[in-house]
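Peer 1: below: sequence and its predicted model.
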Amino acid sequence: MSLPHSPATVNDQYATGRALPHAAQDRWMRPYRPGPWRVATAALALMLAAYLLLAALIMALAGGASGAVAVLLAALVVIAATLRLLRMGVWLSGKGVRQVGYFGTITVPWARVASVRTAQQPVKVLGLPRTVQGQALLVTRRGGQSLRALLTDHNADFLGRIEAFDIAADAIESWATELR
């Protein structure tokens, strides 16, 4: 018989992907899993990096040191870019909401958040210039300034997964309601 708060029970609760009600809210966590478009792009980029690393090894063994170094650096750039791609998204903690983009990060403390809401508006498909009508999760700061849409139902994490978008948007809205 296991105890209600035994380590096995706690680990089983973490395995479900849901935050525990008593879990510390000091660490940054993503309230959703990366979507299939983001993961597939990262997998292809890492496969390219593996080929580049293999090419660098072959070039180094063949005696082309300068070419091997150049290809090795290219592989490291691809790996770093892929890790940044996987890090993109919305992260929450007890301190605030953090929107991690490819080239920058914006953090807004919960005390400065005026509202978090879902709205119907034109959204970009996979971040490309083409827009379609969709849903976006919007954060408005105190003073009326708003961030760019935190999540959309057509971004790399939620394209084709409307239910996952709804669950993530509800989770972020409930964090905002609880911690503002």
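Peer 2: All right, it came through fine. A quick note: this is a predicted structure, and the numbers were derived from the prediction, not measured. Residues are numbered from 1 along each chain as shown.
Peer 1: from now on I want contacts and neighbour counts done on CA atoms only, so please keep to that.
Peer 2: Noted.
Peer 1: where do the helices sit along the protein?
Peer 2: Taking DSSP state H as the test, the helices found in the chain are 7-15, 36-62, 65-87, 162-179.
Peer 1: can you list the ones you listed in CSV and add mean neighbour count and distance to Val100?
Peer 2: Output for the helices of the chain, formatted as CSV (neighbours: other CA atoms under 10 Å; distance: least, CA to CA, whole Å):
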stretch, mean neighbour count, distance to Val100
helix 7-15, 11, 24
helix 36-62, 16, 14
helix 65-87, 17, 7
helix 162-179, 17, 15
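Peer 1: also this one, for the comparison:
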Amino acid sequence: MPLPFLTADRAFDASAADIALPFDDHDRWRRPYRPGPWRVAAAATLLLLASFVLIAGMIIAFAGALSGATACLVLALVVIACAMRLLRMGAWVSRHGVRRVGFFVTKTVPWNRVAAVRTVQQPVKWLGFPRTVQGQALIVVRQGGEAVPPLLTDSNADFLGRREAFDRAADTVEAWGDEYRRH
């Protein structure tokens, strides 16, 4: 059974490795990398928890307590929504700009307001926790010098232990920036 959210786009084929912007439709928002194993594992764990809550809600409904079953259904829907949002987190690019999707906040910077997109060495959060480690981060430098949180880090849930994937994703986002900042 194919799982379209896990399959690779043309960007990840060996034949497309030399193409900077391998997508056909540049108006559509895309994540230029696959979700990492830590992010997928966390979402899968949340979905497993939601299935247990749904089973508990079904048992409660058969026992006759519909208010408890409704509460379980609502809780399961919240957990499923959290898992889906967790999978959508990351950096997204299109012809219109670069978008940093967080759990609660999404911030979009149009390419015409971007001065540079570059990789820097700096302290980064480890898996999003408050603990910081020395690592690499892909940052957007806005015109006017406004601070933007890092788009990608080599210690986040997508790239922890996957240095080559971080380098490839950072190069791809930088290529999108170089292409559309010129226009």
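Peer 2: That came in fine, so what should we check first? Just so it is clear, the structure is predicted and the values come from calculations on it, not from any experiment.
Peer 1: structural similarity score between the chains, please.
Peer 2: Overlay of the two chains. TM-score (TM-score structural alignment, normalised by the length of structure 1): 0.89; 169 aligned residues with a CA RMSD of 1.8 Å.
Peer 1: any idea which of the helices of structure 1 gets closest to Leu128 of structure 1?
Peer 2: For Leu128 of structure 1, the closest of the helices of structure 1 is helix 36-62, at 13.3 Å, according to CA to CA.
Peer 1: the closest one vs structure 2, average offset?
Peer 2: Superposed on structure 2, helix 36-62 of structure 1 shows a mean distance of 0.5 Å to its aligned residues (mean CA distance after the TM-score superposition for structure 1).
Peer 1: which other helices and strands does that helix contact?
Peer 2: With contacts taken as 3 or more CA pairs under 8 Å, 6 or more residues apart in numbering; DSSP states H and E, helix 36-62 of structure 1 sits against helix 65-87.
Peer 1: packing partners for the helix it packs on?
Peer 2: For helix 65-87 of structure 1, the packing partners by 3+ CA pairs under 8 Å, 6+ apart are helix 36-62.
Peer 1: off-centre distance for the helix it packs on?
Peer 2: Centroid separation between helix 36-62 of structure 1 and its chain, computed with CA atoms, centre = their mean, to the nearest Å, is 22 Å.
Peer 1: please name the nearest non-neighbouring residue to the most centrally placed residue in structure 1.
Peer 2: Centroid-nearest residue in structure 1, with CA atoms, centre = their mean: Gly89, separated by 3.0 Å. For Gly89 of structure 1, ignoring the flanking residues on the chain, the nearest one in space by CA to CA, 6 or more residues apart in numbering is Val100 at 5.2 Å.
Peer 1: also Leu159 of structure 1?
Peer 2: Asp153 (5.8 Å).
Peer 1: with Lys124 of structure 1 instead?
Peer 2: In space, Lys124 of structure 1 is closest to Thr131, 4.3 Å off (CA to CA, 6+ apart).
Peer 1: having no further points to raise, I will conclude here.
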